[in-house]
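Asks: Sequence and predicted structure below; questions after.
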Amino acid sequence: MTPLKIRNINLLAQKKNQFLFVIPSYEASHKGVDFILRLTRFIPDDYKMIIVGGLIPNSRLDGILSKVINLGPVNSDELDSLYRSSKNKLVPSFFTEAFGRVIIESIVNGTSVIRSPNCGANYFLQDKEFIKIVPLNLNYGLIR
């Protein structure tokens, strides 16, 4: 067994029932914020949605506040720790992105990634065990 495999086993032992969603501090509806907030209604009660970056107003968390940890901006060490402790990193981008740095940050920290077909990284990281492209119904995330 290589040290990398040992490290992966140790990381898995530390995983908590939480999903990680990282958004920029600016208005980021194209990053899938609305989709994530709606999805949170359906996650099991023993899971948490960790939202890092831009703070989501509590008024938008009505009905899901108990499932959300809304951290706002964190430093890079704290972010790495959140990656390592989360079971999955969610990247539900609505518009095509050039690459998506958060995908690489997730992989480096041993966190699986679930992403929409709109991430540029999909071209380079297809058919990997630690990354899953999920054809999301992105219309579901739009506020009407």
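Replies: Looks like it came in fine.
Asks: From here on, just use CA atoms for contacts and neighbour counts.
Replies: OK.
Asks: Number of residues surrounding residue 76?
Replies: 9 (other CA atoms under 10 Å).
Asks: Compute the distance between it and residue 91, please.
Replies: When distance is defined by CA to CA, to the nearest Å, residue 76 is 18 Å away from residue 91.
Asks: next one: residue 34
Replies: Taken as CA to CA, the span from residue 34 to residue 91 is 12 Å.
Asks: And residue 83, by the same measure?
Replies: Taking CA to CA as the measure, residue 83 falls 13 Å from residue 91.
Asks: Kindly report the same for residue 114.
Replies: 6 Å.
Asks: Which of the two has more residues huddled nearby?
Replies: More neighbours surround residue 91 than the other of residue 114 and residue 91, with 26 against 18 (other CA under 10 Å).
Asks: nearest spatial neighbour of that one, skipping sequence neighbours?
Replies: residue 115 (4.4 Å; CA to CA, 6 or more residues apart in numbering).
Asks: since we're on that neighbour, how many residues are nearby?
Replies: Residue 115 has 22 nearby residues by other CA under 10 Å.
Asks: thought it was touching residue 102?
Replies: No - judged on CA atoms under 8 Å, residue 115 makes no contact with residue 102 at a distance of 10.6 Å.
Asks: ok, second structure coming up, stack it against the first:
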Amino acid sequence: MQHQLEETLFKRGSLCFVFRHFPQSQIHPQAQKAAAATEAAAAQGRFWQMHEMLLQHQQELGDGYLAEYADNLGLDVTQFLRDIAQKVYVDRINQDIASGVDSGVVSTPALFINGVRYVDALEFEPLLVAIAEAFHG
């Protein structure tokens, strides 16, 4: 069943995944900077690669580390650091936060399927079933 659901949802382009920032600086002091780093990387086509890099190195988010990560991903490091320093993406990140608050988000991860908050297990099989039910419902 799992393979059939994956085939139906993922391979036919029926699933749209939207990522929104919800940095919680009281828990992770560098969260806002991490969000800005992913957006600066996104401007150069490397959002998910930077996202993964930052998840792997959550305790190492100083400017030197960010420059190293950007370089490792083949980004224009000067532009990347300039975008972060000039807070180019602060409005976008703040809009994501406001949207999350308006939707009742208080912590992450928060998942929504067709606009409805998903609160069940964050495990592959139950999540896939919920997506399939929303798709067919």
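Replies: Yep, it's here. Because the structure is predicted, anything quoted here is derived from the model rather than measured.
Asks: Quick TM-score on the pair, please.
Replies: Laid over one another, the chains give 0.33 as their TM-score (TM-score structural alignment, normalised by the length of structure 2), with 76 aligned residues with a CA RMSD of 4.7 Å.
Asks: Look up how far residue 48 of structure 1 lies from the residue nearest to residue 91 of structure 1.
Replies: Separation of residue 115 of structure 1 from residue 48 of structure 1 (CA to CA): 18 Å.
Asks: Equivalent analysis for residue 35 of structure 1, please.
Replies: Applying CA to CA, the value for residue 35 of structure 1 to residue 48 of structure 1 is 15 Å.
Asks: Next: residue 3 of structure 1.
Replies: With CA to CA as the criterion, residue 3 of structure 1 and residue 48 of structure 1 are 30 Å apart.
Asks: repeat for residue 104 of structure 1
Replies: 22 Å.
Asks: With neighbour numbers in mind, choose between the two.
Replies: Between residue 104 of structure 1 and residue 48, counted using other CA under 10 Å, the more crowded position is residue 48 (21 against 15).
Asks: just checking, that one touches residue 21?
Replies: No - using CA under 8 Å, residue 48 of structure 1 is not in contact with residue 21; the gap is 10.7 Å.
Asks: Common neighbours of those two, please.
Replies: Both residue 48 of structure 1 and residue 21 lack any common contact, where contact means CA atoms under 8 Å, 6 or more residues apart in numbering.
Asks: Which element, helix or strand, includes residue 78 of structure 1?
Replies: Secondary structure assignment for residue 78 of structure 1, by DSSP states H and E: helix 76-85.
Asks: Give the other helices and strands that that helix contacts.
Replies: When contacts are defined as 3 or more CA pairs under 8 Å, 6 or more residues apart in numbering; DSSP states H and E, helix 76-85 of structure 1 packs onto helix 3-14, strand 16-22, helix 101-108.
Asks: Next, format those as JSON lines and append distance to residue 39 of structure 1.
Replies: JSON lines is the format used below for those (distance: least, CA to CA, whole Å):
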{"stretch": "helix 3-14", "distance to residue 39 of structure 1": "24"}
{"stretch": "strand 16-22", "distance to residue 39 of structure 1": "11"}
{"stretch": "helix 101-108", "distance to residue 39 of structure 1": "20"}
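Asks: Highest mean neighbour count out of these?
Replies: Highest mean neighbour count among those (mean count of other CA atoms under 10 Å): strand 16-22, with a mean of 21.
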